[in-house]
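>>> sharing a model that was predicted from the sequence below.
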Amino acid sequence: MDELVTAMIRLVDPAQPDLDVAEHAKSVAQHCAGTLGVDAAGVLLAYPEPPLRALGASDPLAHRLIQLQTGRERGPAAECYRRGQPISVPDLGRAGFDAALLAEADRRGFRSLHAIPVWLRGEVVGVGELFSHEPGPLSPATHDLAQALLGAAAVGLAHSSELSARSRLVHELQTALASRVVIEQAKGVLAARHGITVDVAFEQIRRRARGTNRKLHDVAREIVRTTTGNRSDHGGPDTSRCTQ
């Protein structure tokens, strides 16, 4: 039980923006296989948008099985995702799913498969699959624990996405503020040098940006940088002059 609790804590709070979704899915599958008493597990996700993609598995054998289910309208993963309900196949030898999937499962020694929907904020965003070498149903307790692990993983994924979005917003705001500061500095430089208003100075900066097909803040930065250079050069040529 301690191992299960530890796994849930790690999955629900990855504590990092720009999470590697494939690595996260692989970690989910490994935790499922290691704590639920099944032989292998895999995770297919349709996050942040469909379709379902095979993202991670506890081992290469399971990964091959979830890969075979991507892009198909029938099969345990597709049915589970579409219905939002668990799909249990206690005996793969008697299942009526895709022949290639059944043949691959048999070749790799898997006798039962259980697909469980991954829910996030009232929406199915993926499917977790549990594989066993023995035929038989999945116990209610194991199903509930698997649902809890998958739910924790989904929350962690959403948390990471929100952190990434917040980080990008902060960066954009910082960039915009820095650009605004440089433009204001350039306006002040031109206004003081030519005895004009800051509005006229801004229009000169904008005219130069249009004429040279450059961004406003790039022209402003050049004016400020050139002015600083002129001062350090003790009155060198003024290359930042704008024509009114």
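Now that the structure is in, tell me what you want to look at.
>>> please make it C-alpha for all contacts and neighbour counts, starting now.
Will do.
>>> the longest helix along the chain packs against which elements?
Determined from DSSP state H, the single longest helix within the chain is helix 140-194. Using 3 or more C-alpha pairs under 8 Å, 6 or more residues apart in numbering; DSSP states H and E, the elements in contact with helix 140-194 are helix 2-12, helix 21-35, strand 112-120, helix 198-211, helix 216-232.
>>> presented hereafter is structure B, for comparison with structure A:
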Amino acid sequence: MNEREGPLVQAFVELADTLVADYDLIELAQRLVDDCARLLAVDAAGILVAAPGDGLQVLASTTEQARLLELFQVQSEAGPCLLAYRTGVSVLVQDLAVEPDRWPAFARRALSDGFRAVCALPLRLRDERIGALNLFSRTAGALSAKDVLVGQALADIATIGILHQRAATRSETINRQLQTALNTRIIIEQAKGMLAERSGIDMDTAFGQLRGYARANNRRLTDLARAVVEGTAEVGTFLDGSAP
């Protein structure tokens, strides 16, 4: 067993365990992108999903920079992620500096953020496509064929998780559940912003503290974020590690 095989097996086991329990879709997606950044030759990752009647939206990302880059693709309606979502085929660009004309605006933005390579993997099951997984690397040519295969396997787990929730209810409830997850993501972003502003820290640090506190105190990330936004969790004592 090579150095990476053990952690990969463990990651898949933990994700499979999550799917058979009552899981939080946001937390599942966040774990997936975190695993991608930890186990593959990438520096950031994110997931975009198709919201009911509202185009693609960010479901999870490892960094604020990656989240904004994903949003940029959606707003400009061009980029590898949108192509992967629309075609159901993986898109790999090993060096954006060599292929700047493919998506000029995206390439300029990604390169200015320090990313040289990108891989977009579709969230798909047969003919159904529900979004895409983005993998960003600061090193050109960093992603190997094996990394792409592993990334697609992780993307497939995300697809199964989302479709599992959809299959459990009728279409009206399905749309409401996914919209609820996306609305929850907005609350998490608001909580991150509040913590960052009040404590003078960046958004990534704020999210790390928010998520770390939730795990350490056995609280759902979404519930804790809502408490921060609603003011029932005191930001100062929260960041000090005390109970809110």
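Now that the structure is in, tell me what you want to look at. Remember, predicted model here, so these are calculated numbers, not experimental data.
>>> which of the helices and strands packed on helix 140-194 of structure 1 sits most buried?
Among these, ranked by average contacts under mean count of other C-alpha atoms under 10 Å, first place goes to strand 112-120 (a mean of 25).
>>> whereabouts in structure 2 does that one align?
Counting by TM-score structural alignment, strand 112-120 of structure 1 pairs with residues 117-125 of structure 2.
>>> any idea how far the matching stretch is from the chain center?
Centroid displacement of stretch 117-125 of structure 2 relative to its chain, using C-alpha atoms, centre = their mean, to the nearest Å, is 12 Å.
>>> with stretch 172-182 of structure 1 instead?
The chain centre lies 26 Å from the centre of stretch 172-182 of structure 1; the measure is C-alpha atoms, centre = their mean.
>>> output the residue interval of structure 2 matched by that stretch.
Stretch 172-182 of structure 1 corresponds to no residues in structure 2, going by TM-score structural alignment.
>>> for that stretch, buried residues please.
Buried residues in stretch 172-182 of structure 1, defined by neighbour count with 16 or more other C-alpha atoms under 10 Å: 179, 182.
>>> what's it in contact with?
Stretch 172-182 of structure 1 is contacted by residues 217, 220, 221, 224 when judged by C-alpha atoms under 8 Å, 6 or more residues apart in numbering.
>>> wait, what's in contact with residue 159 of structure 2?
Residues near residue 159 of structure 2 by C-alpha under 8 Å, 6+ apart: 123, 124, 125, 130.
>>> hang on, the earlier thing: reformat the helices and strands packed on helix 140-194 of structure 1 as CSV; add distance to residue 175 of structure 1.
Shown next, in CSV, are those (distance: least, C-alpha to C-alpha, whole Å):
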stretch, distance to residue 175 of structure 1
helix 2-12, 31
helix 21-35, 28
strand 112-120, 33
helix 198-211, 19
helix 216-232, 10
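>>> tell me which element residue 55 of structure 1 falls in.
strand 53-57 (DSSP states H and E).
>>> could you say what helices and strands that strand packs with?
Here strand 53-57 of structure 1 touches helix 21-35, strand 40-45, helix 60-67, going by 3+ C-alpha pairs under 8 Å, 6+ apart.
>>> in structure 2, what stretch matches it?
The alignment of strand 53-57 of structure 1 onto structure 2 (TM-score structural alignment) spans residues 57-61.
>>> now that stretch on structure 1. Mean distance?
In the superposition with structure 1, the average deviation recorded for stretch 57-61 of structure 2 is 1.4 Å (mean C-alpha distance after the TM-score superposition for structure 1).
>>> what residues does that stretch touch?
Outside of stretch 57-61 of structure 2, the residues within contact range by C-alpha under 8 Å, 6+ apart are 26, 29-30, 33-34, 44-51, 67, 70-71, 74, 181-182, 185.
>>> just the buried ones from the residues you listed?
Taking 16+ other C-alpha under 10 Å as the criterion, what is buried in these is 26, 29-30, 33-34, 44-51, 67, 70-71, 74, 181-182, 185.
>>> and stretch 103-116 of structure 2, which residues are buried?
Within stretch 103-116 of structure 2, the residues that count as buried by 16+ other C-alpha under 10 Å are 106, 107, 108, 110, 111, 115, 116.
>>> return the member of these nearest to residue 13 of structure 2.
Checking the buried residues of stretch 103-116 of structure 2 against residue 13 of structure 2 by C-alpha to C-alpha gives residue 115 as the nearest, at 30.4 Å.
>>> residue 219 of structure 1 and residue 173 of structure 1: what is the separation?
Using C-alpha to C-alpha, to the nearest Å, we find residue 219 of structure 1 at a distance of 20 Å from residue 173 of structure 1.
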